[in-house]
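Engineer: Provided below are the primary sequence and the corresponding predicted coordinates.
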Amino acid sequence: MIQRLAGKIILLWGWKRIALAFLMGALASFALPPYDFFAVCFISFPVLVWLIDGAVDNAGAGPIRRLLPAAMIGWWFGFGYFVFGLWWLGNALMVDAVNFAWAIPLAVLGLPAVLAIFYAFAAALARLFWSEGLGRILSLSFAFGVTEWLRSFVLTGFPWNAIGYAAMPVPVLMQSSVIVGLLGMNALAVLVFSLPSLLAGKRDLKTGFVVALVLVCAHVGYGFYRLHTANLVAKGPNVRIVQPSIAQDLKFDAEARRDILDKYLALSAEAPRSGAPKPQIIVWPETAVPYILTKTPDALQAIGDTLTDGQVLLAGAIRMEEPGIGQMPLYYNTIYAINDAGEITAAADKLHLVPFGEYLPLENILRSLGLSEVVEMPGGFTPAVTRRSMQVTSNFTALPLICYEAIFPAELGYQGASADAIINVTNDAWYGDTPGPYQHFRQAQLRAVEQGLPLVRAANNGLSAVVDPYGRIIDALALDAVGVIDATLPGKVQLPLSEHLRRLQFLIVLGALFVAVIAYFSRDRRRIG
């Protein structure tokens, strides 16, 4: 039965092939949060393999023309995956619909169309080394590993919804990321998801079954082992996360500023729940402060009056840097540390800004066409020079991540060695009650596991949470809830690999796959010869 089904898929032609590729990509998106139905990938990727099996052109065509049918299948698969996985981006443009509603098709269809080019490249690269049986599956997993790596930095990078997340929906399945990293998991996930395609034939079926069994058992078994041997001791400070759920349109209302600040202050001043210790550190979300603090001493004084002795506030705000003569001021998306005297003691600026959201690429050209960034500041936001840790108190150092900086594991480097926790502040109210906030939270959750650090995540409307270094949620607030989280942070954990090996983990996975791909490809060439 499976063999007949595979044969029909391989022989599909025209719009039916295109439609099936699009539908399989769309189906794969349901493996992502908030659905986490990863079993669909065991359907979508085998069908993708069979579609690429049938993506052939005449033998006399040039190399580009020979790879074009496979690239088109990959593009339509990617287009379906990203349209259904990222449709919620259009919600951000509805906040200021008068100015940005026209751009909704670009966000909902245009960005997926661009991102799908990466998957077109993956299918073409896989087809270049295509062979029979297990060889073609190894080729596809290697190609997706390369492609997802490219997607993490090309054009500033946008590795949102990388395939590897589908294989890590719960903490027990997140632990492998400390061994192979997200980039390695991307390749291995595609390998396992694609293996059922071997059921359509007899070649390499037993070998494929053994490969699947080993990888799945190692993935699940290591997760259970690591969580079973976890020995967390509460060593960090007591923290409070404030989630006010301020409507996004109110944040642009100058008359609402004082009410917004008062809401933050009231939640910060609430007495701890019965039995909970007094928080030492209070965390507000991204751009929570509705003022330029260095220009508004009254706001700083109100914060200082609210904090009790020894408390420190970490608050997202916009920082303005005074201009030189004849120059415009510079604006930064910042986390401030403010003490109980209302004094700013430390600051960390956002390094990786959102294209079109916080700045305009090719600014001179696009502004001349009347375009602007969604969060409009004079000249746009300015990025930080470098990422650095933040000394919050004498015995607590934070690794600050603002908004979607949490989706770039490679950019975190290995600063976790000098930090005690990740502080991730964000404002996902732009996206409303859609999959976006859930996807964003999952990616931040994985950064805690990879760095071996607890995560404190403050989001304006959720999902706010305290997560331990194994990715387990200690406490959280639901989307659109109003309230606070009081928790004692656990200490960080020792990672199983040295810093040197962690730098090589992706190359080791990719190198092993490439050797296997070449071995199978050479085997088939010898048989043909």
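Structural biologist: In hand now; what should we look at? As the structure is a computational prediction, the values presented were derived from the model and not from experiment.

Engineer: Only C-alpha atoms from now on, for both contacts and neighbour counts.
Structural biologist: Will do.

Engineer: Could you find the closest non-adjacent residue to the residue most central in space within the chain?
Structural biologist: Centroid-nearest residue in the chain: Ile407, 3.2 Å away (criterion: CA atoms, centre = their mean). Of all residues not flanking Ile407 in the chain, Gln443 sits nearest, at 5.7 Å (CA to CA, 6 or more residues apart in numbering).

Engineer: Would you agree that neighbour falls within a helix?
Structural biologist: Yes: assigned with DSSP: H, G, I helix; E, B strand; the rest coil, Gln443 falls within a helix.

Engineer: That one is in contact with Tyr404, isn't it?
Structural biologist: No: counting by CA atoms under 8 Å, Gln443 does not reach Tyr404; the two are 9.1 Å apart.

Engineer: Show me what counts as buried in the longest helix belonging to the chain.
Structural biologist: Determined from DSSP state H, the single longest helix within the chain is helix 499-528. Within helix 499-528, the residues that count as buried by 16 or more other CA atoms under 10 Å are 502-503, 505-506, 509-510, 513-514, 516-518, 520-521, 524.

Engineer: this is the comparison structure:
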Amino acid sequence: MKFWQLVLCAFLSAVCTLLSTEPIGSGIAALVAPLLLILIVMRGPWSWKAFLIVFLTQLPLWLYLQKWTFDITIPGWICLSVYMSIWAPLFVCLLHKVNTKLNLPLYLTAPTIWVGIECLRGLVLFGGYPWYLTGTGMADTFLVNLASIGSVWLVSFVTVGIAAAVVLLRTLHMIPRVLLVCIIAFSVVWPQFQAKHLRLFKCSVIQSNVPQSNKDRWTYEQQREDLSSMFQMTLDAAALEEPEKPDLIVWPETMLPGAGFEASRQDFGQWAQQFTPFWIWAEELQYLARDIQTPILVGTQTWENVEVVETDTTISVSPEKHYNSAVLLMPDGATQRYDKMALTPFGEWMPYVGAIPALNNWVRSFAGAAQLADLEPGKEPKPLTFQSQKGDSVVNISVGTPICFEVAMPNVVRRLVWDSGKRTSDVLVSLSNDGWFGSDLAARLQHNREARLRCIENRMYMLRAANTGVSSVIRPNGEVEYAMVEGKLAIDVPTIFTARVGNGLKRPISVFIGDSVAWCSLIGSILLIVSSYLKRSSSDVE
């Protein structure tokens, strides 16, 4: 392979990775991206120059895909982009090492190393950042149906395996060719064996439009204006006539300001009036739920054990524990709460340095993200339950509520739906503040794309309530219905989105397999790398 061909392959691989993401979401591009990297390994003499070229072509890609973080923290944007740019050249480096030292089929070694790397960045390092996996890029192809067997990791594995087989097509033996055809045929046929679903209940999403820049400096006056609009939309949703009248009304993530429902005005003592924004909105929403006689699922902060600290010059308030929560508010005032378990790394917690205050503060200062919170992770995957009236009968409905970043985590969503192989949630309702993405529509749609894989993996409906949009309902096969306003996607506009959702389909195999494909690939990658070095050592001795 000539130098210009090496550069072209590396560049086109980066372009294909981009095309596999939203708003294009090409499955063919998701297949070609690793194929071109495998081609570099097979056709080009290895050198560190190749590693550098692949890295340099990846860097602009990730600077673009992560551009939404620019407005939050410029150093963080650069660091995250560099971090994401390392994985493709690392794959090329490791695959070359294994391929030259071990006489093993490329269609097995390539996907093993690729998914092993995805496991490393998606589940291990910094708590996991599983966005933009190859399997997610296949969301609009028939191969995505394999996610209900081995999660997104199996889709990635098969995709890269096919890419390697295409590279070797001229020399590929009959058995691998037959196996390839069988896998493709099985992916097409598999969905036909899934049981039909039943409609369960109607839900109205109150899509807010509060830019993140406003939420960072959400004054009491601005809260009154924004909350008045949301309260009115809630009243309008509850007033809908049958068959559109909702069984549940949903607000997006952290759209109820204040200290949540665990704190009351009494916790602020004589300073209650001065700290009105911390408790007033929870009270007002309780009154609203009572008036409309409809359960409200709301995203809010939860403060536990509020303490007011008074000095000679200042009065401040802080909680002992601080959570990002989804709270189900019943008409009788009762509440149920789920606390976000998988916090966003470097956004809601600081990986590795959080336990060292001085280092934690330095990283925040360096990253320019001092406004980001240190939250407590939730302890358990608690489903929230309410009742829906169906004619003369009453139906109990359990809701799993992944919050924002959690929809990208296969293991977290699985825990919210299943317990020891038994279904604990009838439907998923995800609360998200997509205002973090600013004007980056592609990132918002990609967030929804990540959620689609969770629905396929668990054969579940998911309703997404997103601040600034775009809210949606996702079916168990990954099909999406977006909130629309005047025939266009409901982006940066407040709206009411009413949708019907159903219960999950029969238990998929992925419940039992879980993330095993990812972990086995990581272990397999380590064994391959160690074996390649041992082979070199033994060769040197000889």
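Structural biologist: Yep, that arrived. In this text, all values refer to a predicted model and were calculated from it rather than measured experimentally.

Engineer: TM between them?
Structural biologist: TM-score for the superposed chains, counting by TM-score structural alignment, normalised by the length of structure 1: 0.80, backed by 483 aligned residues with a CA RMSD of 3.7 Å.

Engineer: how close does the residue nearest to Ile407 of structure 1 get to Gly164 of structure 1?
Structural biologist: Gln443 of structure 1 sits 11 Å away from Gly164 of structure 1, going by CA to CA, to the nearest Å.

Engineer: could you pull out the helices for the stretch 251-400 of structure 1?
Structural biologist: 257-269, 297-306, 363-368 (DSSP state H, counting those that start in this stretch).

Engineer: Figure out how far the last one is from the centre of its chain.
Structural biologist: Put simply, helix 363-368 of structure 1 sits 29 Å off its chain's centre (CA atoms, centre = their mean, to the nearest Å).

Engineer: Could you measure from Ala406 of structure 1 over to Val467 of structure 1?
Structural biologist: Distance from Ala406 of structure 1 to Val467 of structure 1, by CA to CA: 14 Å.

Engineer: Could you do Glu255 of structure 1 as well?
Structural biologist: From Glu255 of structure 1 across to Val467 of structure 1, the span is 36 Å (CA to CA).

Engineer: Likewise for Asp524 of structure 1?
Structural biologist: Asp524 of structure 1 is 48 Å from Val467 of structure 1, by CA to CA.

Engineer: same deal with Gln243 of structure 1?
Structural biologist: With distances taken as CA to CA, Gln243 of structure 1 is found 16 Å from Val467 of structure 1.

Engineer: So which residues of the stretch 301-450 of structure 1 form strands?
Structural biologist: Counting by DSSP state E, counting those that start in this stretch, the stretch 301-450 of structure 1 has strands at residues 312-321, 330-338, 344-349, 390-393, 396-402, 421-426.

Engineer: Need the winner for burial among those strands.
Structural biologist: Most buried of those by mean neighbour count (mean count of other CA atoms under 10 Å) is strand 421-426; its value is a mean of 28.

Engineer: okay, the angle between that one and strand 312-321?
Structural biologist: Counting by axes from the mean of the first three to the mean of the last three CA atoms, to 10 degrees, strand 421-426 of structure 1 lies at 60 degrees to strand 312-321.

Engineer: State the span of structure 2 onto which strand 421-426 of structure 1 is aligned.
Structural biologist: Mapping strand 421-426 of structure 1 onto structure 2 (TM-score structural alignment) gives residues 427-432.

Engineer: so how much does the matching stretch differ from structure 1 once superposed?
Structural biologist: Its matched residues in structure 1 lie on average 1.0 Å from stretch 427-432 of structure 2 after superposition (mean CA distance after the TM-score superposition for structure 1).

Engineer: Ser26 of structure 2 reaches Met138, doesn't it?
Structural biologist: Yes: shown here, Ser26 of structure 2 and Met138 form a contact pair, counting by CA under 8 Å, at 7.3 Å.

Engineer: More neighbours: which of those two?
Structural biologist: Neighbour comparison, Ser26 of structure 2 and Met138: the larger count goes to Met138, with 26 against 20 (by other CA atoms under 10 Å).

Engineer: Report how many residues lie close to the nearest residue to Val485 of structure 2 once chain neighbours are set aside.
Structural biologist: Excluding its sequence neighbours, the residue lying closest to Val485 of structure 2 (CA to CA, 6+ apart) is Thr495, at 7.6 Å. The burial count assigned to Thr495 of structure 2 is 22, neighbours taken as other CA under 10 Å.

Engineer: Now do the contacts for Thr495 of structure 2.
Structural biologist: Contacts for Thr495 of structure 2 (CA atoms under 8 Å, 6 or more residues apart in numbering) come out as 206-208, 233, 485.

Engineer: More neighbours: which of Glu255 and Val467 of structure 1?
Structural biologist: Using other CA under 10 Å, the more surrounded residue of Glu255 of structure 1 and Val467 is Val467, with 26 against 10.

Engineer: That one maps to what in structure 2?
Structural biologist: Under TM-score structural alignment, Val467 of structure 1 pairs with Ile474 in structure 2.

Engineer: contacting residues around its match?
Structural biologist: Here Ile474 of structure 2 is in contact with 452, 455, 461-463, 480-481 (criterion: CA under 8 Å, 6+ apart).
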